[in-house]
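S.K.: predicted model and sequence follow; I will ask about them next.
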Amino acid sequence: MSEATMDGRHISCSQCQKQMRPVWTLKEMHCPSCQNLIKLTRNSSSSSSSRTSSNRYSVPGSGMTSATKLHPGKRAVLCGVSYKKRKYELKGTVNDVKHMKELLLRTFGFLEENILVLTEEEKDEHRRPTRKNILDAFQWLIRDCRPGYSLVFFFSGHGLRHPESDGDELDGFDESICPVDFTTEGTILDNDINSAIVRPLPKGVTLHALVDSCHSGTVLDLPYVYDIKKGRWLDNRPPSGAYKGTNGGLAICLSACADEELAADTSALHGKMSGAMTSSFIQAVWEKPGITYKQLLKAMQDVVDAANKSNCLNSRILSRFFHAKMSQEPVLSCSEMIAIEDMKFEL
């Protein structure tokens, strides 16, 4: 293990010299290139002075960078399901939520009171990630939205596929996310998510969904899916003709993998288990402010590939865990065919 002092925007790996931006809430992280474990320590003398004079550090007591503006018109639902004490328990989902919350607060100007967290660690029973509570959170997310609002739905947990008979799916399967009580109350289908937070989305409001689960490629049932290999949008509108778009707003979804693929956990990026998609997303956004959607997809894939080559990915498949190398490609879907080469990612 090597040690790096956090007294600037970047740190360097002592083994391969790669420059990277540290995640300030962590005590250690892995180099994404050589997997060297780096212990992070703060330079107290420099940080105390820099926080009041530089954009690099937090404004005292606020958790915000001085270059970041607070936006009351931003809301987020962050859901991490661990399925504690079950054979399919996940270890990284609570970490995913913590890191996503930190990113929203520090980088994108979200107010803490406008971030609703649902995990099994919450003491309030209404903030446990049950099916009912997640559906209630959807209603809170879109309630009284006005033009200019930015909404985020983040989910880290298990995902499943179900044969469907309504003619709504090109592949014949519905995708779903699994609440903590899914074995008794059922999953939340892509149709349910679309009806709850996509269809009602009014003009001038943008929704970003980030879904770190298996089979999540079209979990919002959005009309268009980007094929990064072909460099074009594919039509994902249902054969039945059912409308899956918004009420004038813009819905964008970043998913961990394609509908037929498995998502993975990894400890390669910061020493603690977390979703590979979540980790790669946060690292890409941290390291490249103003990144475009196309650059974001590429950066996320590069990070996952590096972890895969190091045998640091574990499958999130519900019934068993694999330690072999996996194929996982992040998927971008949207209610419109946006220009991902030019449009910058912003929450």
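M.R.: Thanks, I have it.
S.K.: rest of the way, CA atoms for contacts and neighbours
M.R.: Will do.
S.K.: centre-most residue in the protein?
M.R.: For the chain, the residue lying nearest the average C-alpha position, counting by C-alpha atoms, centre = their mean, turns out to be Leu210 (3.9 Å).
S.K.: and the helix or strand encompassing that one, how far from the chain's centre?
M.R.: When elements are assigned from DSSP states H and E, Leu210 belongs to strand 206-212. For strand 206-212, the distance between its averaged C-alpha position and the chain's averaged C-alpha position is 7 Å (C-alpha atoms, centre = their mean, to the nearest Å).
S.K.: list the helices and strands it packs on?
M.R.: Packed against strand 206-212 by the contact rule (3 or more C-alpha pairs under 8 Å, 6 or more residues apart in numbering; DSSP states H and E) you find strand 150-156, strand 250-255, helix 276-287.
S.K.: the second one versus helix 276-287: what angle between them?
M.R.: Yep, that's strand 250-255 we're talking about. For the pair strand 250-255 and helix 276-287, the angle between their directions (axes from the mean of the first three to the mean of the last three C-alpha atoms, to 10 degrees) equals 120 degrees.
S.K.: picking up where we left off before, next secondary structure after the strand holding Leu210?
M.R.: Elements were assigned by DSSP H and E; along the chain past strand 206-212, the next helix or strand is strand 224-227.
S.K.: and for that following strand, what's in contact with it?
M.R.: Taking contacts as C-alpha atoms under 8 Å, 6 or more residues apart in numbering, the residues outside strand 224-227 that touch it are 218, 232-237, 331-337.
S.K.: putting a second one here so we can go through both:
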Amino acid sequence: MRVKSKKAVDDVKGPQQGNDKGPLATVRARALLFGLNYAHMPSSALQGCINDVQNMKAYLMNRLGAELVCDVATDDTAAGRTATSAMGMTRKLSELAVLTYKEDLEFVWIHYSGHGTRVVDRSKDELDGYDECLVPSDYTTAGVIPDDYLAKLFEQFNPKTRVIAVFDSCHSGTVVDLKYSWEGRACTMENSNSRVRAPIMALSGCLDSQTSADAYNVDGQRQYTGAMTSVMLHVLQTTGAAADDAFLLVDAMRAHLREQNFTQWPKLCSSFSLVLPSSRAMLPRRT
């Protein structure tokens, strides 16, 4: 599960300008953001996940402009708990996959902040013996969403649509079961059976064996956030090159998390080779 932490990300101030140069050229783009605090389940409650997706929405709207269609689902209302249920989340992802064809989308950003877990791999397709999972708002009755099922959802996306998927949750390293796993500039074949055709980069808050932290932000806003999401936004907003190169982004995030005494280790996976620098842009390039 995502874990509570009182470690401070003291220089992360939510959406800010820094080296952010404003909107990019207009692109056909959508974002789907899930933030789950589980306040309706006090024993599982988190505090920073809804803030994560609100901050991420502000950043994406600033970078991609008014043309971006952004769908934010949070579990702080009855309707939101339906949207963030197991059925609601998988339906939204499936509907987004359809829209990548219907609207000929060029770019999609997906963000999940919430609990993550892992269960014993009964299909025997995981090297570590576990399936990594997302935890919906109704997990006590509907169960979790395993990586095998997420992979099938991502198989539905248009091969012409570039997808960035961010998972700020525990045990999220390979939660989409993509083909390649990257460590620095070297890759290993994580899932040779992957049938995902869309060019997807997945950035996770930690390794499969690790937890991701909820952190209190003491920059004056008195705000809880996910450590991974906060650091990611900080790096994107203050290091211009990070938006153009996922390798640089991950390296900077890891260093910044270490500076803040977090032990989680963000992970990058992809459905395609990232050898060429032009393939590693986190956002559409400026024209």
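M.R.: Structure's in. What do you need? As the structure is a computational prediction, the values presented were derived from the model and not from experiment.
S.K.: quick check: TM-score for this pair?
M.R.: For these two chains in superposition, a TM-score of 0.84 is obtained (TM-score structural alignment, normalised by the length of the second structure); 266 aligned residues with a C-alpha RMSD of 2.7 Å.
S.K.: would you turn the helices and strands packed on strand 206-212 of the first structure into JSON lines with mean neighbour count and distance to Ser49 of the first structure?
M.R.: Supplementary listing: these in JSON lines, determined by neighbours: other C-alpha atoms under 10 Å; distance: least, C-alpha to C-alpha, whole Å:
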{"stretch": "strand 150-156", "mean neighbour count": "25", "distance to Ser49 of the first structure": "33"}
{"stretch": "strand 250-255", "mean neighbour count": "25", "distance to Ser49 of the first structure": "38"}
{"stretch": "helix 276-287", "mean neighbour count": "24", "distance to Ser49 of the first structure": "22"}
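S.K.: ok, which of the ones you listed comes nearest Glu112 of the first structure?
M.R.: Glu112 of the first structure sits nearest to strand 150-156 of all those, at 13.3 Å, using C-alpha to C-alpha.
S.K.: residue range in the second structure corresponding to that closest one, please.
M.R.: The alignment of strand 150-156 of the first structure onto the second structure (TM-score structural alignment) spans residues 107-113.
S.K.: average offset between that stretch and the first structure?
M.R.: For stretch 107-113 of the second structure, the mean deviation from the first structure after alignment is 0.9 Å (mean C-alpha distance after the TM-score superposition for the first structure).
S.K.: circling back: show me how to select, in ChimeraX, the buried members of the contacts of strand 224-227 of the first structure.
M.R.: Buried residues within the contacts of strand 224-227 of the first structure, by 16 or more other C-alpha atoms under 10 Å, are selected in ChimeraX with:
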select :218,233,236,237,331,332,333,334,335,336
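S.K.: same list (the contacts of strand 224-227 of the first structure) but as JSON lines, adding distance to Thr183 of the first structure.
M.R.: What follows is the contacts of strand 224-227 of the first structure, written out as JSON lines (distance: C-alpha to C-alpha, whole Å):
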{"residue": "Thr218", "distance to Thr183 of the first structure": "22"}
{"residue": "Arg232", "distance to Thr183 of the first structure": "38"}
{"residue": "Trp233", "distance to Thr183 of the first structure": "36"}
{"residue": "Leu234", "distance to Thr183 of the first structure": "34"}
{"residue": "Asp235", "distance to Thr183 of the first structure": "33"}
{"residue": "Asn236", "distance to Thr183 of the first structure": "29"}
{"residue": "Arg237", "distance to Thr183 of the first structure": "30"}
{"residue": "Val331", "distance to Thr183 of the first structure": "27"}
{"residue": "Leu332", "distance to Thr183 of the first structure": "29"}
{"residue": "Ser333", "distance to Thr183 of the first structure": "28"}
{"residue": "Cys334", "distance to Thr183 of the first structure": "30"}
{"residue": "Ser335", "distance to Thr183 of the first structure": "31"}
{"residue": "Glu336", "distance to Thr183 of the first structure": "35"}
{"residue": "Met337", "distance to Thr183 of the first structure": "36"}
